[in-house]
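Enquirer: starting from these lines, generate the structure:
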Amino acid sequence: MKKLLRKALTKDSVVNVLNYLLSTCLFEVFYRKFKSKNIILNICSLKKIDVVITWVDGECDEWKSKCNRYAHGKEHCFINESNNSARFRQVDELKYTLRSIFKYAGWVDKIYIVTDSQVPSWLTINDKVKVIDHKDIFLYTKNLPVFNSHAIEANIHRIPGLSENFIYMNDDFFFRSHVSPTDFFTEDFSKTKFFLSNRAFIPDNIGKDSFPVDIAANNNRNLLRERYGYETNRKFQHTPIALKKSVLCRFEKENPDVFKVTSSARFRSESDYSIVSSLIHFYGHHIGTAEPSVIPYFYVSFDDKLFELKMNILLLKKFKCFCINDVELNNNGSEVFDIFKRKMDLLYPEPSPYEKEQ
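Expert: So this is what the prediction gives:
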């Protein structure tokens, strides 16, 4: 028995030791000795991985009326594309996102869908899938309603019951083949992995015509330089995002102003930070809780002239994940959406357990 224990303890991490014990008769010995100290439960909780998805139905009349009411208020001076209709449009992407999770990421524990008092008509809510309202996670409900994804993302770590390790997805992110937790976290779960773009970089100059994503990226860069001496000009691929709740809480404790100013912006603004999609990963890299990695990935945009060709590529090649980005359309919108639904039904023909029976 001592020989087996020595073999187990040569593993690189506590998590790997537990994995080893679970597969041997030694687990009962380990359990009897340590169960009162909750060691097993604490280790197993590290392996729980939830998914958080932000979603909005921009076609809902009540939501549109509310958005227009605040958009026409005196408090707003819009930056370029901050009130772009493509930010709020939905063509059932969420349904396919959930199908992709069920098909290729069965290890996911809970799925939290964060919305503004909206629930997809086709969605079945159960112990696995929960809908979280903005008012349940914002510290200051006076900031609501918001129509700014940066503001919403700045509060997702406050979801009640959210696991320490979780994956954040927009509703235009999808899995294309089987993924494992180690695609997004190191084997011992001590670090998250992030995926830098080799094509997109933060512009050197930011002006009144700059895009919101670039303004936020520049704010991130300035903060990292001024407060942590960390330099970067990199942007990220559009992939599912691995996060640690404890790291977000630590960063918020050190920089409460970043969360406060971003959460208070109803629409994208010049003061925004893109916390979960960018800033937190560089911060994690700085403190040793995140590392750069690579993942087979594909990007498609609705306004791409080769949209159908690229969708056909997705049918033929099994990337780990892909993004279909919604932007202002210069081509035939209805035709593109028809192509999208037709191809996605080929990719994910089976309804997930999270859909009501038709």
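Enquirer: alpha carbons only for contacts and neighbour counts from here, please
Expert: Fine.
Enquirer: which is the next helix or strand following the top helix by length along the chain?
Expert: Taking DSSP state H as the assignment, the helix of the chain that covers the most residues is helix 212-228. Counting by DSSP states H and E, the next helix or strand C-terminal to helix 212-228 is strand 234-236.
Enquirer: chain center to that next one, what's the gap?
Expert: In terms of Cα atoms, centre = their mean, to the nearest Å, the centre of strand 234-236 is found 15 Å from the chain centre.
Enquirer: from the contact counts, what lies against that strand?
Expert: Helices and strands touching strand 234-236, by 3 or more Cα pairs under 8 Å, 6 or more residues apart in numbering; DSSP states H and E, are strand 196-201.
Enquirer: OK, contacts around residue 251?
Expert: Applying Cα atoms under 8 Å, 6 or more residues apart in numbering to residue 251 gives the contacts 280, 283.
Enquirer: and the gap between it and residue 281?
Expert: Plainly put, residue 251 is 11 Å away from residue 281 if you go by Cα to Cα, to the nearest Å.
Enquirer: so residue 351 sits against residue 99, correct?
Expert: Yes. Counting by Cα atoms under 8 Å, residue 351 does reach residue 99; the two are 6.5 Å apart.
Enquirer: please say which of the two ends up with more neighbours.
Expert: More neighbours surround residue 99 than the other of residue 351 and residue 99, with 23 against 18 (other Cα atoms under 10 Å).
Enquirer: how much space separates the residue lying closest to the more buried one once chain neighbours are set aside from residue 102?
Expert: In this structure, residue 99 finds its nearest non-sequential neighbour in residue 352, 5.1 Å apart by Cα to Cα, 6 or more residues apart in numbering. Residue 352 sits 6 Å away from residue 102, going by Cα to Cα.
Enquirer: these two: which has the busier surroundings?
Expert: Taking other Cα under 10 Å, residue 352 and residue 102 do not tie; residue 352 has more neighbours (20 against 17).
Enquirer: quick one, what contacts the more buried one?
Expert: By Cα under 8 Å, 6+ apart, the contact list for residue 352 reads 98, 99, 102.
Enquirer: residue 94 versus that one, what's the distance?
Expert: 11 Å.
Enquirer: three-state assignment of residue 121?
Expert: Secondary structure assignment for residue 121 (DSSP: H, G, I helix; E, B strand; the rest coil): coil.
Enquirer: and the strands in this protein, which stretches?
Expert: Per DSSP state E, the chain carries strands over the ranges 49-54, 111-115, 129-133, 165-170, 173-175, 192-194, 196-201, 234-236, 241-244, 290-292, 297-301, 321-325.
Enquirer: would you list those strands in TSV and tack on distance to residue 88 and mean neighbour count?
Expert: Output for those, formatted as TSV (distance: least, Cα to Cα, whole Å; neighbours: other Cα atoms under 10 Å):
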stretch	distance to residue 88	mean neighbour count
strand 49-54	11	23
strand 111-115	12	22
strand 129-133	16	19
strand 165-170	12	23
strand 173-175	15	25
strand 192-194	26	26
strand 196-201	24	13
strand 234-236	22	18
strand 241-244	20	26
strand 290-292	30	18
strand 297-301	15	18
strand 321-325	12	21
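Enquirer: now show me the structure for the sequence below, then we'll compare the two:
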Amino acid sequence: MSAELTPVDAVITWVDGADPKHAQKLSECLRQQGIERPSTVSKSRLNDSGELAFCVTSILRFAPWIRTIFIVSDEQKPSLIATLADTAYQERVKVVDHKEIFRGHLSVLPVFNIRSLTTALWRIEGLSDRFIFFNDDFFLLRPVQEDDFFREGKMVVRGRYTWFKHLSPLGRILTKLKAMLFKHKSGRASHLLGQEMAAKLAGMKHRYLRLDHNPHPFLKHTVADFYTAHPDFFKENIHYRFRSEKQFVGEALATYVAILGAEVILDNTLKTAQIKAADRSVLHIKQQIEVADRSERYAFACVQGLDAGTEEIQALLKEWMHRRVGTLEHFLSSFNSGRRPEHE
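Expert: Reported below is the predicted structural model:
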């Protein structure tokens, strides 16, 4: 199948940690495993403060060429589905349950782990060969085109080539020394280490593409072919209910397999405004917003831990998101009236 002839879909992973049923499921899983709640499933990571609605609205508004938006969730349905009912966009946004992407492997459920999820996203029924993965705290800042993600039948990716650090001979020695001298227990599922693991599994030898934090394009056939050839890699990576240092990053592996198959174009023109609401001052975040507003290169934003920020920071970021994206209700109202949103 030619990737050039297929439409482009979007896939968003989402959870509402404030849902009592989901919270009970998480608590029971932690109890069964006899562990404390890891930071990777903290309330600020799992609670929905409206980020998903901004993500979906930004895709509908700024990437109208995307065919279907699939929201992958765990027995949950976001309220925006009701908002879209009986509108022209009703069939363009669909909810996919974890049971669908883990079919044949249901013993791994429940999963509270983005790495397990990104390993299995390609198994969504009806998903196009070309799709873009969004975290639910991502959103688009301005109109983007299909060739910002797929060009000449290839994936357009963003990042920098670098030498292996953690998995180099020297890196392994330093890790062992740290463990011996400081009784260090790593245990931390470093994103960089997860990328390096994916690069090694894909077959990269000395250096790899360190991926930027942005929406990631996928070619479904590349990951499907890889996991068909290496089913144990797939089974191993999905069986962790919580993020583990033993896991590779799913979107990274999809990229590296495509690189080795000559199906990637590297283009760092577009950038992401990555904002951490809980870890930055108001002044710092205002500066980030100003930079993103001034430059056309900033096409993406990621607002992490919105509900963990101070009231002032939350208000600042929500005002910015409203200004740059607008609400779903306003978008639908403008569409129905034939008017362009005032924000444009």
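Enquirer: quick one: residues contacting residue 221 of the second structure.
Expert: Contact partners of residue 221 of the second structure, counting by Cα under 8 Å, 6+ apart, are residue 129.
Enquirer: quick one on the thing from earlier: quick one: the longest helix of the first structure to strand 196-201, angle?
Expert: Orientation check (axes from the mean of the first three to the mean of the last three Cα atoms, to 10 degrees): helix 212-228 of the first structure against strand 196-201 gives 110 degrees.
Enquirer: for stretch 46-57 of the second structure, measure first residue to last.
Expert: End-to-end distance of stretch 46-57 of the second structure: 20 Å, with Cα to Cα as the criterion.
Enquirer: give me the buried positions along that stretch.
Expert: Residues of stretch 46-57 of the second structure classed as buried by neighbour count (16 or more other Cα atoms under 10 Å): 46, 47, 48, 49, 50, 51, 52, 53, 54, 55, 56, 57.
Enquirer: which ones among these are found in helices?
Expert: Among these, the ones falling in helices (DSSP H) are 46, 51, 52, 53, 54, 55, 56, 57.
Enquirer: make a markdown table out of these and add distance to residue 155 of the second structure.
Expert: Output for these, formatted as a markdown table (distance: Cα to Cα, whole Å):
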| residue | distance to residue 155 of the second structure |
| --- | --- |
| 46 | 30 |
| 51 | 26 |
| 52 | 25 |
| 53 | 26 |
| 54 | 25 |
| 55 | 21 |
| 56 | 22 |
| 57 | 24 |
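Enquirer: of these, closest to residue 177 of the second structure?
Expert: residue 46 (35.3 Å; Cα to Cα).
Enquirer: is it true that the closest one touches residue 13?
Expert: No. Between residue 46 of the second structure and residue 13 there is no contact, the gap being 11.0 Å when judged by Cα under 8 Å.
Enquirer: hmm, back to that, could you dump the buried residues of stretch 46-57 of the second structure to a markdown table with distance to residue 304 of the second structure?
Expert: Converted to a markdown table, the buried residues of stretch 46-57 of the second structure look like this (distance: Cα to Cα, whole Å):
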| residue | distance to residue 304 of the second structure |
| --- | --- |
| 46 | 11 |
| 47 | 11 |
| 48 | 11 |
| 49 | 11 |
| 50 | 12 |
| 51 | 9 |
| 52 | 12 |
| 53 | 15 |
| 54 | 13 |
| 55 | 13 |
| 56 | 16 |
| 57 | 18 |
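Enquirer: can you pull the contacts of residue 63 of the first structure?
Expert: Contacts for residue 63 of the first structure (Cα under 8 Å, 6+ apart) come out as residue 57.
Enquirer: so what does it match up with in the second structure?
Expert: By TM-score structural alignment, residue 63 of the first structure lines up with residue 22 in the second structure.
Enquirer: same check, this time on residue 127 of the first structure
Expert: Using TM-score structural alignment as the criterion, residue 127 of the first structure maps onto residue 91 of the second structure.
Enquirer: and what of residue 290 of the first structure?
Expert: Aligned partner of residue 290 of the first structure by TM-score structural alignment: residue 264.
Enquirer: contacts only, for that match.
Expert: Taking Cα under 8 Å, 6+ apart, we find residue 264 of the second structure in contact with 154, 155, 156, 157, 255, 258.
Enquirer: recalculate using a threshold of 6 Å.
Expert: By Cα atoms under 6 Å, 6 or more residues apart in numbering, the residues touching residue 264 of the second structure are 154, 155, 156, 258.
Enquirer: for residue 311 of the second structure, see how far away the nearest residue to the first one once chain neighbours are set aside is.
Expert: Translated: residue 154 of the second structure. Spatially, and ignoring its direct neighbours in sequence, residue 154 of the second structure is nearest to residue 263 (4.6 Å; Cα to Cα, 6+ apart). With distances taken as Cα to Cα, residue 263 of the second structure is found 45 Å from residue 311 of the second structure.
Enquirer: neighbour-wise, which of the two wins?
Expert: Using other Cα under 10 Å, the more surrounded residue of residue 263 of the second structure and residue 311 is residue 263, with 19 against 11.
Enquirer: would you check how far apart that one and residue 325 of the second structure are?
Expert: Look at residue 263 of the second structure and residue 325 of the second structure: by Cα to Cα, they are 32 Å apart.
Enquirer: could you do residue 217 of the second structure as well?
Expert: 22 Å.
Enquirer: measure residue 100 of the first structure to residue 355 of the first structure for me?
Expert: According to Cα to Cα, residue 100 of the first structure stands 13 Å off from residue 355 of the first structure.
Enquirer: identify the residues contacting the equivalent of residue 324 of the first structure over in the second structure.
Expert: Using TM-score structural alignment as the criterion, residue 324 of the first structure maps onto residue 302 of the second structure. Residues in contact with residue 302 of the second structure (Cα under 6 Å, 6+ apart) are 137, 138, 274.
Enquirer: then residue 45 of the second structure?
Expert: Counting by Cα under 6 Å, 6+ apart, residue 45 of the second structure has contacts residue 305.
Enquirer: 8 Å - rerun?
Expert: Residue 45 of the second structure makes contacts with 304, 305, as judged by Cα under 8 Å, 6+ apart.
Enquirer: just give me the match in the first structure for it.
Expert: With TM-score structural alignment as the criterion, residue 45 of the second structure pairs with residue 87.
Enquirer: how much space between the nearest residue to residue 131 of the first structure once chain neighbours are set aside and residue 98 of the first structure?
Expert: Leaving aside its chain neighbours, residue 131 of the first structure sits nearest to residue 113 (4.8 Å; criterion: Cα to Cα, 6+ apart). Distance, residue 113 of the first structure to residue 98 of the first structure, by Cα to Cα: 10 Å.
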